[in-house]
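**Student:** no sequence for this one, just the structure:
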């Protein structure tokens, strides 16, 4: 049996270690990710001190695991639920049809969704879950009409950007801390960390390079080569509002970013006509007015905070909803 197959077989019965990430670790060299050293202690030392909700969740899970009186039916129900959730994860044959970076991140997001679903009944997560459900009802209701907030956009916002508390804990960050504490696959945790720190960004389309789109970001000035998983490659001069995920490894063949959501193209309405080429100067003026309102050490950090959290919780949800509804 090959090493990859052996690893897959070993991971089948481990709810915190997936099989697909092991396959792609071998095939695309993701084993070169920097791995976090395991803490030899069995205490909470691996949990960030600034993550109080995650710490409470982990403590509750520990207490539950140490209970001497075990409800057998509860275990059976939990196992059945876990198997049902696992069945919703993207399958290997589906992943084989995808771009390698897209496949890795799609699997990681699906896996995180399962973890979050399993944790969502815990009272420590009640506030976050309530906020998520309220936002879902408000911005992505069961249509018609169809919401301008795409599922790819909303899922990322709900997992990685929606947060509570002074330390801005999200469903994604809490799930990541739980996985880290219970020694989930380190490659998967690395992907979770990248996704948790991801944000929306505003970019100028600067042309094409083969199958890639060249994007220049407002404020940061960063120039990026990206692959669009939705298939839309756009035109130079367009302004894109998107979430990019970088390659998690340093390999020439994977030296690009993934546009992980369907791009929002921000054009201009002139009279009755809509033009896909956006108002670049208008956005520069917007950032000049807005970034001073955000407490940050510099302009770039202010921009990054704005694009991830907005000026309030539903800032970017409202922008997309108002800008695109009925268009």
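**Tutor:** Happy to help now that I have it. All figures in this text were calculated on a predicted structure; none of them were measured in a lab. Numbers count the residues shown, from 1 in each chain.
**Student:** alpha carbons only for contacts and neighbour counts from here, please
**Tutor:** Noted.
**Student:** please, which helix or strand holds the residue nearest to residue 300 when sequence neighbours are not counted?
**Tutor:** Leaving aside its sequence neighbours, residue 300 sits nearest to residue 220 (C-alpha to C-alpha, 6 or more residues apart in numbering; 5.7 Å). Following DSSP states H and E, there is no helix or strand that holds residue 220.
**Student:** residue 173 too?
**Tutor:** helix 171-181.
**Student:** following that helix, which helix or strand comes up?
**Tutor:** Going down the chain from helix 171-181, the next helix or strand is helix 186-197, by DSSP H and E.
**Student:** what lies in contact with stretch 230-248?
**Tutor:** Stretch 230-248 has contacts (C-alpha atoms under 8 Å, 6 or more residues apart in numbering) with 30, 33, 101, 191, 194-195, 198-207, 212-213, 226, 254-267, 276-280.
**Student:** please disregard the earlier target; I meant stretch 97-108.
**Tutor:** Here stretch 97-108 makes contact (C-alpha under 8 Å, 6+ apart) with 20-21, 24, 28, 89-90, 95-96, 188, 191-192, 229, 247, 254, 258, 260.
**Student:** in addition, the following structure is provided for comparison:
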């Protein structure tokens, strides 16, 4: 039988061979990728134009992923994905403040790489990787998609600046990473950010990129959120029986599909063009500003 990703990959391969799928969109995506320097070229040109090369790499990569996702989500094998996506879009209206605290940059990464569906718990990213492997697509496609699929949201302590780069400490791993903030928000030392980092795409680039609008937890501290993570992991492990949970699983997938969407919605305090401000801890409902205003939890 195989996984959902295997079934989707076989169907895509068959449709390509029978010319049911028009590869012009994928070829266009490849041309966009080459023009943006995703094959390792033209990074100097992008820098001269004012773009951070790591950000440009992943921004164009998301264009490619969205083209794949549009085709795959229409397949019967991905009906679970389409249903979950529609529900989340209806409930959280991911357009960014003042309409919703869920920005498009946050929601798209969650939808493509964290939202699981099917019995084999695939994501759109794992399906695209399987399609690329099965159909013999160029290796650079996996090179774009895999680091995005491997990424997760996380809590980071602002450790100061290294020139124009923000130093962010992952509270789970303890690693301090040099990061380009794509929105331009630099913040200040001591802040706790909830955001997603992507690694340097090629060896010539020595910094990560903050790919989502930073969520700054105003009352957040490293220990407060380490304590929360510990409590949630215990609950997830108990719910999963013999299968132990860990912090990485919690931060990427949550105990439920919309756990982190709900946290952002209930924790929202305020915003400015380059950052969004939150308060509270996910499992302390009285600490969440929107919960205090009587907003019922989503399911």
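**Tutor:** Alright, I've got the coordinates. Worth saying up front: this structure is predicted, and the values here are computed from it rather than measured.
**Student:** if we can go back for a sec, count of residues packed around the residue nearest to residue 300 of the first structure?
**Tutor:** Applying other C-alpha atoms under 10 Å, we find 15 residues neighbouring residue 220 of the first structure.
**Student:** for it, give its distance to residue 158 of the first structure.
**Tutor:** From residue 220 of the first structure across to residue 158 of the first structure, the span is 25 Å (C-alpha to C-alpha, to the nearest Å).
**Student:** what do you get for residue 145 of the first structure?
**Tutor:** Going from residue 145 of the first structure to residue 158 of the first structure by C-alpha to C-alpha gives 21 Å.
**Student:** same check, this time on residue 173 of the first structure
**Tutor:** Counting by C-alpha to C-alpha - residue 173 of the first structure and residue 158 of the first structure are separated by 11 Å.
**Student:** which of the contacts of stretch 230-248 of the first structure count as buried?
**Tutor:** Listed as buried from the contacts of stretch 230-248 of the first structure are 30, 101, 191, 194-195, 198-207, 212-213, 226, 254, 256-267, 276-280; burial here means 16 or more other C-alpha atoms under 10 Å.
**Student:** that's a helix at residue 239 of the first structure, yeah?
**Tutor:** No - going by DSSP: H, G, I helix; E, B strand; the rest coil, the assignment for residue 239 of the first structure is strand, not a helix.
**Student:** mind checking what it lines up with in the second structure?
**Tutor:** Under the alignment (TM-score structural alignment), residue 239 of the first structure pairs with residue 192 in the second structure.
**Student:** got it, and residue 261 of the first structure?
**Tutor:** With TM-score structural alignment as the criterion, residue 261 of the first structure lines up with residue 212 in the second structure.
**Student:** ok, its match - contacts?
**Tutor:** Residue 212 of the second structure sits next to 103, 105-106, 182-183, 195-197 when contact means C-alpha under 8 Å, 6+ apart.
**Student:** let's see that with 6 Å instead.
**Tutor:** Applying C-alpha atoms under 6 Å, 6 or more residues apart in numbering, we find residue 212 of the second structure in contact with 105-106, 196.
**Student:** cool, and residue 260 of the first structure?
**Tutor:** By C-alpha under 6 Å, 6+ apart, residue 260 of the first structure lies in contact with 243-244.
**Student:** so the lengthiest strand in the second structure matches what in the first structure?
**Tutor:** If you go by DSSP state E, the second structure has its longest strand at strand 153-162. Alignment of strand 153-162 of the second structure against the first structure: residues 200-209, by TM-score structural alignment.
**Student:** chain center to that stretch: distance?
**Tutor:** Stretch 200-209 of the first structure sits 20 Å away from the centroid of its parent chain (C-alpha atoms, centre = their mean, to the nearest Å).
**Student:** grab the nearest non-local neighbour of the residue nearest the centre of the second structure.
**Tutor:** Nearest to the geometric centre of the second structure sits residue 109, at 3.1 Å (C-alpha atoms, centre = their mean). Nearest residue to residue 109 of the second structure, sequence neighbours excluded (C-alpha to C-alpha, 6+ apart): residue 148, at 7.9 Å.
**Student:** now do residue 246 of the second structure
**Tutor:** Nearest non-adjacent residue to residue 246 of the second structure, counting by C-alpha to C-alpha, 6+ apart: residue 233, 5.8 Å away.
**Student:** same question for residue 149 of the second structure.
**Tutor:** residue 113 (5.0 Å).
**Student:** give the contact list for the one you found.
**Tutor:** Counting by C-alpha under 6 Å, 6+ apart, residue 113 of the second structure makes contact with 123, 125, 149.
**Student:** same question for residue 63 of the second structure.
**Tutor:** Shown in contact with residue 63 of the second structure (C-alpha under 6 Å, 6+ apart): no residues.
**Student:** counterpart of it in the first structure?
**Tutor:** Under TM-score structural alignment, residue 63 of the second structure pairs with residue 110 in the first structure.
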